[in-house]
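A.B. asks: Structural data only, the sequence is not supplied:
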């Protein structure tokens, strides 16, 4: 994988800059030029001099600088591609016919995206205010249509002059107005022949990337190969596949290169407004999946544009009405019910009943993720230096940090019979009988058991508060109790497998005996 460059910090001002040497074959074409770039909704200009391109990232914040640096790198990569296609002629002046032809392509795209389900006609009237205002405001027009103009120009295969760009943006604004009028007709039930489209000449544009069609399925398969090679969760593969299928269904095609920022934004709006998904789900699940496969393809050189760059979904902050961890009463209620879980008369497998008993208890005293516990094997319960512990390792299944850790067990767990039960089990997984079958949707048996434990907490233990996560709430509670009894944060993180992102946290290890002393600070549950 290609190593991404990093922002350069000005030693005097502290402002971060993007600095890059221009590719040798492109340098003679762009030397001395000012290159217009669309960075999300912002329009910026990069100057080329002495074979270098330099651009202020307009921030002194490291994280923000890294995000903007990556965005600029992608945009410049496209600029170099257009420069190569333009050749020695450099910037191109479009003819009036070419400007209208490209505006027509934009018109067709807008109409095609909405005409099957245009919604109420008066809804389109509400969208016209910024379009009308843009006729007298070039900056607003650029913000409205700049990203889509760049997509059209990539098809055209040229770096156009500023004069031609202004003309194109103006005609795209006019085309957008025409598209709204057409969609209002569709919304009113008029699907007669579109006469407006006849005013636009057909565009004679060359397909980009040598005409090769790159499918989203190919990008997904490529991402999957890297994801699994790095030892990450098979479950994520199945989850991401569903998100990519959603995008393909919405677009009506599977061509990665045809997807624009506008397409991505409209898809996100569709998920939020029509499917009623939360902003958090759209941003952190659907958009994140598509962004991941595009960025992997970009780094590998399969594609040259990431349409998810600078697409953001507003996430409303959920109201906090209670602690995310179990209260003392709720914890006792679950653990008391767990002690008799193995003896209930349900038709669940003995291993599942055992999980309903032991997973809550282990999570309560370790703060571990419930999935880390349900995938434990008999060999993962160990003894070192007289301390009984569990080994949480990627060898057993998915771990969020992809790192192993050894967590000492509280003596109360031993006293209530955990070690005796483990010793009675055959070799292999503790909480299920392995079938060895790879599931198509990427889920695992351990994940199934985790879900069944959560269901048991709701239905049998009686924790019905929907604002609580029935398994993960133990992790929140552990952190709270750890602070109360004075377990240092770094040791609490070492026990629970949290990482703070600092470089120092990757150095050194904690002796098991040291962690055991901290675990013993936890008060016993009286059940």
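C.D. replies: Received, thanks. Just so it is clear, the structure is predicted and the values come from calculations on it, not from any experiment. Numbers count the residues shown, from 1 in each chain.
A.B. asks: From here on, just use CA atoms for contacts and neighbour counts.
C.D. replies: Will do.
A.B. asks: just the helices in the stretch 51-200 of the chain please.
C.D. replies: For the stretch 51-200 of the chain, applying DSSP state H, counting those that start in this stretch gives helices covering 62-86, 96-114, 121-125, 128-134, 138-156, 162-187.
A.B. asks: Tell me what angle the second one forms with helix 162-187.
C.D. replies: Between helix 96-114 and helix 162-187, the angle comes out at 40 degrees (axes from the mean of the first three to the mean of the last three C-alpha atoms, to 10 degrees).
A.B. asks: Return the set of buried residues in helix 96-114.
C.D. replies: 98-111, 113-114 (16 or more other C-alpha atoms under 10 Å).
A.B. asks: what's the closest of these to residue 153?
C.D. replies: Using C-alpha to C-alpha, residue 102 is the member of the buried residues of helix 96-114 that sits closest to residue 153, with 8.3 Å.
A.B. asks: Can you tell me how far that closest one is from residue 152?
C.D. replies: For residue 102, the distance to residue 152 (C-alpha to C-alpha, to the nearest Å) stands at 7 Å.
A.B. asks: Next: residue 421.
C.D. replies: 66 Å.
A.B. asks: Could you do residue 76 as well?
C.D. replies: Taking C-alpha to C-alpha, one finds residue 76 at 16 Å from residue 152.
A.B. asks: Put this next to the previous one:
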């Protein structure tokens, strides 16, 4: 039976009072233990009861945050949480303020923007060189993120990467403010207040008791202040998504819109939706059209900025206006005129590209440390997409239970239950005979339960690992087909359409196989049967394996 400790517990040997509380069953996996246990560092019963009450409130707040799941921090919340870093820094250097050498106040203004100075690597007989400022910047940034992670852990907060960065920057502000105060104290200009209590500011071996009890959780940080709450861009996005998710918007839309909001906040250098003007949006549009991506090094196309960034902002601000959160939509009416793009080749793979990809997949050998599921994806996904026209993501999320046999047919069930499907509708795809001969059903039968080509993340998340798998498939195909005018993961759908046209398959049938919506209202009546799909798949020619083996020099 779990113990319920409502009062401080005196250690039988030392008589020092301890905090003990059983962790609720639903939180034990998240907390990582069955009991919260740490010293209250006093033998005084009265003082122990006071400290127990404070620690108990902190534990309850942390558990509440864990139950709330992942969330986004506003800047106000980040600064409220970072106050503990300010108090702790003052406490650590309270007695000898001039000995504070871990934070360089003169470097802080460029902490997040400075470009590292050139470094040289060590060579045999020659020592390398690293400018001291590079080391200082790295140390300061590491301190900010490490402290941010400790604050999140103490409060039981699970946040996205952008919120973690916000908190790290807020920690930087707190440390800079504290260091400037210490600098003045070291010169004798001011005296440091002795109020920071030992038990409320220092790190106590990672115990919950290390958190400063005066620091409220983010929800309390806002509700305890009077006056109307400002509308942050992140808060606006979260509120919109709660409604949009219920209306069936895709996770991919969330990812795209979230990225746009983060770009906008970084550009504006603030998170206040009420301060965004039409001129700001125009400037942001021009900035996006001229700024290379840090990941790819390429400037986004006008179509990307129009269809992703501007579309997202129009939707979010339009929703805010409809819901009486803002008086006007600053993105309204703004667009980019896009000329018709020149087409220099077909959108689908050509024969030589198809043969090269399928040959590489057929003979793929997993890397020494490669995840077996990723290796299986490189072996099978190109073939599955070639014979179905399915989106790579739809095939990439297949589970063992999504393949079944009915009579002589092997059937794949593409379903949103496995992850995500663009149309939100499940569909059956008949397996081509060459896939059966190559051993795909045997591969599935030998696989473990669950996804065939990816490893679910924490809490069974599939969408995150699926995004990573799609990137790895692009990286697998791109060296084989370096032409930038064809998309590595989307070329199969264009190819499948071409093959079906050449085989004189009814467009309604092959569109149903691919998961395309009907082109007309009339096409939405009646169903394309499994029999019709099977007849269509049988018309598709097999690939010449001898020719594919010859590409890699195998016989």
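C.D. replies: Nice, thanks for sending it over. Just so it is clear, the structure is predicted and the values come from calculations on it, not from any experiment.
A.B. asks: quick one: TM-score?
C.D. replies: TM-score of the superposed chains, computed with TM-score structural alignment, normalised by the length of structure 1, equals 0.56; 313 aligned residues with a C-alpha RMSD of 2.3 Å.
A.B. asks: Just the strands from structure 2, written as ranges.
C.D. replies: 9-10, 17-22, 35-39, 70-71, 158-159, 403-406, 409-414, 427-430 (DSSP state E).
A.B. asks: Distance to residue 247 of structure 2 and mean neighbour count added to those, as a markdown table?
C.D. replies: Output for those, formatted as a markdown table (distance: least, C-alpha to C-alpha, whole Å; neighbours: other C-alpha atoms under 10 Å):
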| stretch | distance to residue 247 of structure 2 | mean neighbour count |
| --- | --- | --- |
| strand 9-10 | 51 | 19 |
| strand 17-22 | 40 | 21 |
| strand 35-39 | 41 | 17 |
| strand 70-71 | 20 | 12 |
| strand 158-159 | 24 | 18 |
| strand 403-406 | 30 | 13 |
| strand 409-414 | 22 | 20 |
| strand 427-430 | 21 | 21 |
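A.B. asks: what about these, which gets the closest to residue 354 of structure 2?
C.D. replies: It's strand 427-430; of those, that one is closest to residue 354 of structure 2 (C-alpha to C-alpha) at 20.8 Å.
A.B. asks: Read off where that closest one ends up in structure 1.
C.D. replies: Mapped onto structure 1 using TM-score structural alignment, strand 427-430 of structure 2 covers residues 405-408.
A.B. asks: Average offset of that stretch relative to structure 2?
C.D. replies: By mean C-alpha distance after the TM-score superposition for structure 1, the fitted stretch 405-408 of structure 1 averages 1.1 Å away from its aligned residues in structure 2.
A.B. asks: chain center to that stretch, what's the gap?
C.D. replies: How far stretch 405-408 of structure 1 lies from its chain's middle: 30 Å, per C-alpha atoms, centre = their mean, to the nearest Å.
A.B. asks: what residue of structure 1 matches up with residue 448 of structure 2?
C.D. replies: Match for residue 448 of structure 2 (TM-score structural alignment): residue 426.
A.B. asks: for the closest residue to that match other than its chain neighbours, what are its contacts?
C.D. replies: Distances taken as C-alpha to C-alpha, 6 or more residues apart in numbering put residue 378 closest to residue 426 of structure 1, at 7.4 Å, once the chain neighbours are dropped. For residue 378 of structure 1, the contact set (C-alpha atoms under 8 Å, 6 or more residues apart in numbering) comprises 422-423, 425-430.
A.B. asks: now for residue 378 of structure 1: what does it line up with in structure 2?
C.D. replies: The alignment partner of residue 378 of structure 1 in structure 2, by TM-score structural alignment, is residue 400.
A.B. asks: Give the burial count for residue 217 of structure 1, as a bare number.
C.D. replies: Residues lying near residue 217 of structure 1 (other C-alpha atoms under 10 Å) number 17.
A.B. asks: Tell me if I'm right that it and residue 254 touch.
C.D. replies: Yes. The criterion here is C-alpha atoms under 8 Å, and residue 217 of structure 1 meets it with residue 254 at 7.3 Å.
A.B. asks: The equivalent of residue 410 of structure 2 over in structure 1 and residue 516 of structure 1, how far apart?
C.D. replies: Under the alignment (TM-score structural alignment), residue 410 of structure 2 maps onto residue 388 of structure 1. Applying C-alpha to C-alpha, the value for residue 388 of structure 1 to residue 516 of structure 1 is 9 Å.
A.B. asks: shared neighbours of the two, which are they?
C.D. replies: Between them, residue 388 of structure 1 and residue 516 share the contacting residues 408-409, judged by C-alpha under 8 Å, 6+ apart.
A.B. asks: In contact with residue 386 of structure 1, which residues?
C.D. replies: Per C-alpha under 8 Å, 6+ apart, neighbours of residue 386 of structure 1: none.
A.B. asks: Over to residue 364 of structure 2?
C.D. replies: By C-alpha under 8 Å, 6+ apart, the contact set of residue 364 of structure 2 is 375, 378-379.
A.B. asks: Now with 6 Å, please.
C.D. replies: Neighbour list for residue 364 of structure 2: residue 379 [criterion: C-alpha atoms under 6 Å, 6 or more residues apart in numbering].
A.B. asks: residues in structure 1 matched by the longest helix anywhere in structure 2, start to end?
C.D. replies: Secondary structure assigned by DSSP state H gives helix 161-186 as the longest helix of structure 2. With TM-score structural alignment applied, helix 161-186 of structure 2 matches no range in structure 1.
A.B. asks: Return the list of helices and strands in contact with that helix.
C.D. replies: Counting contacts by 3 or more C-alpha pairs under 6 Å, 6 or more residues apart in numbering; DSSP states H and E, helix 161-186 of structure 2 packs against helix 75-92, helix 132-155.
A.B. asks: Can you say which of these is packed in most?
C.D. replies: With neighbours taken as mean count of other C-alpha atoms under 10 Å, these reach their highest mean count in helix 75-92, at a mean of 22.
A.B. asks: Tell me how far it lies from the chain's centre.
C.D. replies: Centre-to-centre, helix 75-92 of structure 2 and its host chain are 26 Å apart (C-alpha atoms, centre = their mean).
A.B. asks: other SSEs contacting it?
C.D. replies: Contact here means 3+ C-alpha pairs under 6 Å, 6+ apart; on that basis helix 75-92 of structure 2 packs against helix 161-186.
A.B. asks: And the helix it packs on, what's buried?
C.D. replies: Quick answer for helix 161-186 of structure 2 (16+ other C-alpha under 10 Å): 163-179, 181-183, 185-186.
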